[in-house]
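In: Only the shape, not the letters, is given here:
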């Protein structure tokens, strides 16, 4: 009976350890995903900002010619 109690405590300790290790892993995954999404968003916004600026650069020569 004493041994089974020790085994149960050992199993609970292992379960707690696994949960403790898994938590930072999932947090790191979430942070990594958030950073990746932020990079994608920044790249998208940069490409959107470049597209309108190109026609804007082309418009002044057209207006100066007319």
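Out: Good, I have the coordinates. These numbers were taken from a predicted model, which means no experiment stands behind them. Residues are numbered from 1 along each chain as shown.
In: Going by C-alpha atoms from here, please, whenever you check contacts or count neighbours.
Out: OK.
In: What is the burial count for residue 31?
Out: For residue 31, the neighbour count with other CA atoms under 10 Å is 12.
In: let me fix that: residue 52
Out: 10.
In: Tell me how many other residues surround residue 18.
Out: The burial count for residue 18: 11, using other CA under 10 Å.
In: element containing it, please.
Out: If you go by DSSP states H and E, residue 18 is part of helix 2-65.
In: Mind giving me the packing neighbours of that helix?
Out: Applying 3 or more CA pairs under 8 Å, 6 or more residues apart in numbering; DSSP states H and E, one finds that helix 2-65 contacts no other helix or strand.
In: okay, now the one to match up with it:
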């Protein structure tokens, strides 16, 4: 239980650094190999903690279609 709490605390630190769900998942899998979770679970846990998780693809901005 201690490692899960530590993992979740680390998840919040990474979130505050602006990391995406996918990046957070990879870092947590490396640091907590016995408690691996998916990027989707990262998003769900952050949401339950009152945070707005973001995915790497959500950061892309749509350009002006006339520029194509």
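Out: Noted; the coordinates are in hand. Just so it is clear, the model here is predicted, and its values are computed rather than measured.
In: Could you quantify their similarity as a TM-score?
Out: Laid over one another, the chains give 0.27 as their TM-score (TM-score structural alignment, normalised by the length of the first structure), with 32 aligned residues with a CA RMSD of 3.0 Å.
In: circling back: just checking the distance from the helix holding residue 18 of the first structure to the centre of its chain.
Out: Helix 2-65 of the first structure sits 0 Å away from the centroid of its parent chain (CA atoms, centre = their mean, to the nearest Å).
In: what about the longest helix in the second structure?
Out: Secondary structure of the second structure per DSSP state H: the longest helix is helix 2-16.
In: Report how many residues lie close to residue 8 of the second structure.
Out: Neighbour tally, residue 8 of the second structure, other CA under 10 Å: 17.
In: typo on my end, residue 2 of the second structure
Out: 7.
In: Ok, the one 4 residues further on next?
Out: Using other CA under 10 Å as the criterion, residue 6 of the second structure is surrounded by 12 other residues.
In: And residue 40 of the second structure, by the same measure?
Out: 14.
In: Would you mind measuring from it to residue 2 of the second structure?
Out: 22 Å (CA to CA, to the nearest Å).
In: now do residue 13 of the second structure
Out: The gap separating residue 13 of the second structure from residue 2 of the second structure is 17 Å, by CA to CA.
In: residue ranges of the helices in the second structure, please?
Out: Taking DSSP H as the test, the helices found in the second structure are 2-16, 21-31, 39-48.
In: now the angle between helix 2-16 and the last one, please.
Out: Orientation check (axes from the mean of the first three to the mean of the last three CA atoms, to 10 degrees): helix 39-48 of the second structure against helix 2-16 gives 80 degrees.
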